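A.B. asks: task: produce atomic coordinates for the following.
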Amino acid sequence: MDPNGEHSPLGFLPCYKPPGATSRDLVNRAQRRLRGEFGLRKLKVGHTGTLDPLAEGLVLLAIGSAARLTPWVLQHGKRYLADFRLGVSSESGDLESELVTQTGVKLPTAAEIEQVLEDFHGVVEQTPPAHSAIKVDGERAHKRARRGEDFEMPKRRILIDSVKLISYEPPMMRLDVRCGSGTYLRTLGMDVAAACGCAAVMTKLIRNEVGRFTLDDTLDCAFMFDDDDREKMSPEPMLKYLRPAIEGLTHMPAMNLDRQQISMLQAGIRISGTPEAPSEPLPEAWIGCIDQVDTFDRNTDVLDCIGVDRSDGSSGPWGELVAILRPHGKLWHPLRVFPTTESITLRG
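C.D. replies: This next block holds a predicted model:
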């Protein structure tokens, strides 16, 4: 492999992030270990969605040039279990700041909560918490909040596929939420509580799913953070959990490519062709309102498709990813092109 990462691994690594760790620290520690496993001096590693330090669960790491696919992976929905304590508030909306107990407030019944939840589906307007990583006037909001500055967080529209009340033992409420990227679960719980006439703070958050990736299939990365031992080795190779990049794109239409088309795309030449329907499409309701959502990456398009090589059958049921394609008139323009196994062999 090229030590500069040109032919480095391409794929997604589903990881379990323990509570208390930052997503950035997980990326850094995983990157160091993966470089050692692959024998590379350089290896790009990113993630497809931050989890707050308080939260735990699935963080999908993008390995090598799979980091260039992040905008399309973010089209996937995510699933969470979120616990809230009703009747209290805090400046941060969670347990990171001092709790203030409400007085003279009647907590809602389970039936009242379920009735309110009916209004939290589809496109929902949300005001992110001040204690968040969103930039306001060029600076992270949480930094300004910790300095005690007074500023207004911009509202934005998000997508919620479903939100269900899983359990309710006052004052504790647990919600099962399927939503789009950019949704703040803290704010969602606080908004639900406010609609019920009380306040709430989030006490626990678990991310269970990102698209087809689930928490059951993750590498437990808690070992990286034990006793702050940065050099502690993985109990098993991390490579074992690396998934083909195309698994993050199964919601997109796919075009089967022949050798000539692959060569043309690698040369930056547009091609003709007809893509097949996606094997795991996004919900139709999502596609219909994506343009209304502020957290959708405008560098992507719901008409984009993937070009795949299924010639030898050795790359699984989806084939090998060749390119991200965008319609250009009657042709398809290569937005992202990736080295195939054959091209690496020819060059290597």
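A.B. asks: use CA for all of it now, contacts and neighbours both
C.D. replies: OK.
A.B. asks: what about residue 204, distance to residue 242?
C.D. replies: Distance, residue 204 to residue 242, using C-alpha to C-alpha, to the nearest Å: 28 Å.
A.B. asks: how about the helices of this protein, start to end?
C.D. replies: 23-38, 70-73, 110-117, 141-146, 185-195, 259-266, 284-289, 341-347 (DSSP state H).
A.B. asks: got a markdown table for these, with mean neighbour count and distance to residue 328 too?
C.D. replies: Shown next, in a markdown table, are the helices of the chain (neighbours: other C-alpha atoms under 10 Å; distance: least, C-alpha to C-alpha, whole Å):
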| stretch | mean neighbour count | distance to residue 328 |
| --- | --- | --- |
| helix 23-38 | 17 | 36 |
| helix 70-73 | 21 | 18 |
| helix 110-117 | 15 | 42 |
| helix 141-146 | 17 | 39 |
| helix 185-195 | 21 | 38 |
| helix 259-266 | 16 | 14 |
| helix 284-289 | 13 | 20 |
| helix 341-347 | 10 | 26 |
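A.B. asks: wait, what's in contact with residue 155?
C.D. replies: Neighbour list for residue 155: 125-128 [criterion: C-alpha atoms under 8 Å, 6 or more residues apart in numbering].
A.B. asks: surely residue 195 is in contact with residue 117?
C.D. replies: No: Residue 195 is not in contact with residue 117 according to C-alpha atoms under 8 Å; the separation is 9.2 Å.
A.B. asks: contact partners for the residue nearest to residue 175 when sequence neighbours are not counted?
C.D. replies: Distances taken as C-alpha to C-alpha, 6 or more residues apart in numbering place residue 165 nearest to residue 175, at 4.8 Å, with adjacent residues excluded. Residue 165 makes contact with 113-114, 173-176, according to C-alpha under 8 Å, 6+ apart.
A.B. asks: here's the other one to compare against:
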Amino acid sequence: MTTQSTILDGIVNFNKAGRVTSRAAVNQVLHAAGIRKLKAGHAGTLDPIATGVLVVCLGKATRLVPYIHEFPKEYIGTFQLGVQSPSDDIESPLHPLSDPHRPSCDEILAILPRFLGAIEQVPPIYSAVKVDGRRAYKLARAGEATELKPKTVEIHRIDIQSYVYPHLELKILCGTGTYIRSLGRDIASALNSAAVMTRLSRTAVGPFQLATAVAEGDLAAGLVGNVLPCQLGVSQLSQLTVDEIECNAMRNGQPFQPNEAQERVLANPKRTLELAAVGTDGRLIAIVKQRNGQIWPVKFLDAQA
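C.D. replies: Predicted coordinates:
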């Protein structure tokens, strides 16, 4: 039986406002849902200062958060050169350099390729990174010295949007876990300067675009009509179409033997381990994987389960 809560099993492409935490933004979506105990979560934190795309998963779609994390993310970040701060943005006291280098646009363009591909990046000390079980920002606020370890992140593209010293605006396409504050700081350091991030907007997470995101004011009449199908969250996976018999097998945790059409998909998957099983109507039924010549359910999401 279809209920109001199963109608809301899906994804909201939410446009988070500034000065709002990601958790508070999720609560705004839940308030619009008007359903008690509806499970919800987001697929990638935005700092309070940041605006833009926050992918909010509802109901059974919360099981797809790890897959949404895999999508590349696009940001537009604005930085002020010649200034530094403990948090690498304007949320902590600013300290201007005494005689900062004023790089030309050509100088900036010349060093950007150093920051493409897999790079090592030290997160800001004011971040949600855990140090011995405690958040780094809590340690920083308590005045406790912390030394964060570098982590490997993937930067796909960096473009200069505008530059009039000291203000530099960059468009960045990157993988999960990237701190844009840290990237701006490190680019400025390579230019013999410093930088703080003054503004940040996440303009895309995979197929979820800022141009089609809904803001809190758009949800005044409720969520129905603003909930996107679960399959958008796994659009990077190859799709297997399954019939009702195969769906029932997966509902009971059982595998099934692939047919000829499914075998062709399995021969050239987008990803080697997991695939998206969809019904004949296109709805996402399950995440599956192949094992010993059979198709096994990994996560079952069919609303009728």
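A.B. asks: work out the TM-score between the chains.
C.D. replies: Overlay of the two chains. TM-score (TM-score structural alignment, normalised by the length of the second structure): 0.92; 300 aligned residues with a C-alpha RMSD of 2.1 Å.
A.B. asks: can you put the contacts of residue 165 of the first structure in a markdown table and add distance to residue 218 of the first structure?
C.D. replies: As requested, these are exported to a markdown table (distance: C-alpha to C-alpha, whole Å):
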| residue | distance to residue 218 of the first structure |
| --- | --- |
| 113 | 33 |
| 114 | 32 |
| 173 | 27 |
| 174 | 23 |
| 175 | 22 |
| 176 | 20 |
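A.B. asks: how about these, which pair is most distant?
C.D. replies: Within these, two members stand farthest from each other by C-alpha to C-alpha: 113 and 176, at 13.2 Å.
A.B. asks: rewinding a little: possible to save the helices of the first structure as a markdown table with distance to residue 55 of the first structure?
C.D. replies: Shown next, in a markdown table, are the helices of the first structure (distance: least, C-alpha to C-alpha, whole Å):
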| stretch | distance to residue 55 of the first structure |
| --- | --- |
| helix 23-38 | 10 |
| helix 70-73 | 21 |
| helix 110-117 | 22 |
| helix 141-146 | 16 |
| helix 185-195 | 10 |
| helix 259-266 | 41 |
| helix 284-289 | 26 |
| helix 341-347 | 38 |
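A.B. asks: residue 273 of the first structure: which of these is closest?
C.D. replies: Closest approach to residue 273 of the first structure among these (C-alpha to C-alpha): helix 259-266, 9.3 Å.
A.B. asks: that closest one vs the second structure, mean deviation?
C.D. replies: Average distance, helix 259-266 of the first structure versus aligned residues of the second structure after superposition (mean C-alpha distance after the TM-score superposition for the first structure): 1.3 Å.
A.B. asks: list the contacts of that helix.
C.D. replies: Against helix 259-266 of the first structure from outside (C-alpha under 8 Å, 6+ apart): 270-271, 322-323, 334, 337-338.
A.B. asks: any idea which of these is closest to residue 284 of the first structure?
C.D. replies: Using C-alpha to C-alpha, those come closest to residue 284 of the first structure at residue 323, 24.4 Å.
A.B. asks: and the closest one, what's its match in the second structure?
C.D. replies: Counting by TM-score structural alignment, residue 323 of the first structure corresponds to residue 286 in the second structure.
A.B. asks: if I look at its match, how far off is residue 8 of the second structure?
C.D. replies: 17 Å.
A.B. asks: what about the aligned partner of residue 253 of the second structure in the first structure, neighbour count?
C.D. replies: Residue pairing (TM-score structural alignment): residue 253 of the second structure is matched to residue 268 of the first structure. By the other C-alpha atoms under 10 Å criterion, the neighbourhood of residue 268 of the first structure contains 14 residues.
A.B. asks: could you find the closest non-adjacent residue to residue 268 of the first structure?
C.D. replies: Using C-alpha to C-alpha, 6+ apart, the nearest residue to residue 268 of the first structure is residue 334, at 6.4 Å.
A.B. asks: so the one you found makes contact with residue 267?
C.D. replies: No: counting by C-alpha under 8 Å, residue 334 of the first structure sits too far from residue 267 to count as a contact (9.5 Å).
A.B. asks: more crowded one of the two?
C.D. replies: Using other C-alpha under 10 Å as the criterion, residue 334 of the first structure and residue 267 rank with residue 334 on top: 25 against 11.
A.B. asks: tell me the contacts of the residue mapped onto the more buried one from the second structure?
C.D. replies: Using TM-score structural alignment, the partner of residue 334 of the first structure in the second structure is residue 297. Taking C-alpha under 8 Å, 6+ apart, we find residue 297 of the second structure in contact with 250, 253-255, 286-289.
A.B. asks: in PyMOL, how would I select the buried members of those?
C.D. replies: Applying 16 or more other C-alpha atoms under 10 Å to the contacts of residue 297 of the second structure, the buried members can be selected in PyMOL as follows:
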select buried, resi 250+255+286+287+288+289
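A.B. asks: at which residues are the strands of the stretch 201-348 of the first structure located?
C.D. replies: 213-214, 219-220, 243-244, 254-256, 305-309, 320-328, 331-337 (DSSP state E, counting those that start in this stretch).
A.B. asks: out of the ones you listed, deepest packed?
C.D. replies: strand 305-309 (a mean of 25; mean count of other C-alpha atoms under 10 Å).
A.B. asks: after superposition, how close is that strand to the second structure?
C.D. replies: Strand 305-309 of the first structure versus its aligned partner: 0.6 Å mean (mean C-alpha distance after the TM-score superposition for the first structure).
A.B. asks: okay, which residue is most central for the second structure?
C.D. replies: By C-alpha atoms, centre = their mean, the second structure has its centre lying nearest to residue 44, at 4.0 Å.
A.B. asks: show me what that one lines up with in the first structure.
C.D. replies: Checking TM-score structural alignment: residue 44 of the second structure goes with residue 49.
A.B. asks: test my guess that its match contacts residue 181.
C.D. replies: Yes: Residue 49 of the first structure is within contact range of residue 181, at 7.4 Å (criterion: C-alpha under 8 Å).
A.B. asks: common neighbours of the two, please.
C.D. replies: Common neighbours of residue 49 of the first structure and residue 181, using C-alpha under 8 Å, 6+ apart, are residue 74.
A.B. asks: give me the contacts around stretch 182-196 of the second structure.
C.D. replies: Applying C-alpha under 8 Å, 6+ apart, the contact partners of stretch 182-196 of the second structure are 79-85, 88-90, 97, 100-103, 107-108, 111-112, 115, 121-124, 181, 197.
A.B. asks: could you write me a ChimeraX select line covering just the buried ones among those residues?
C.D. replies: In ChimeraX, a selection of the buried entries from these looks like this (16+ other C-alpha under 10 Å):
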select :79,80,81,82,83,84,85,88,89,90,108,115,121,122,123,124,181,197
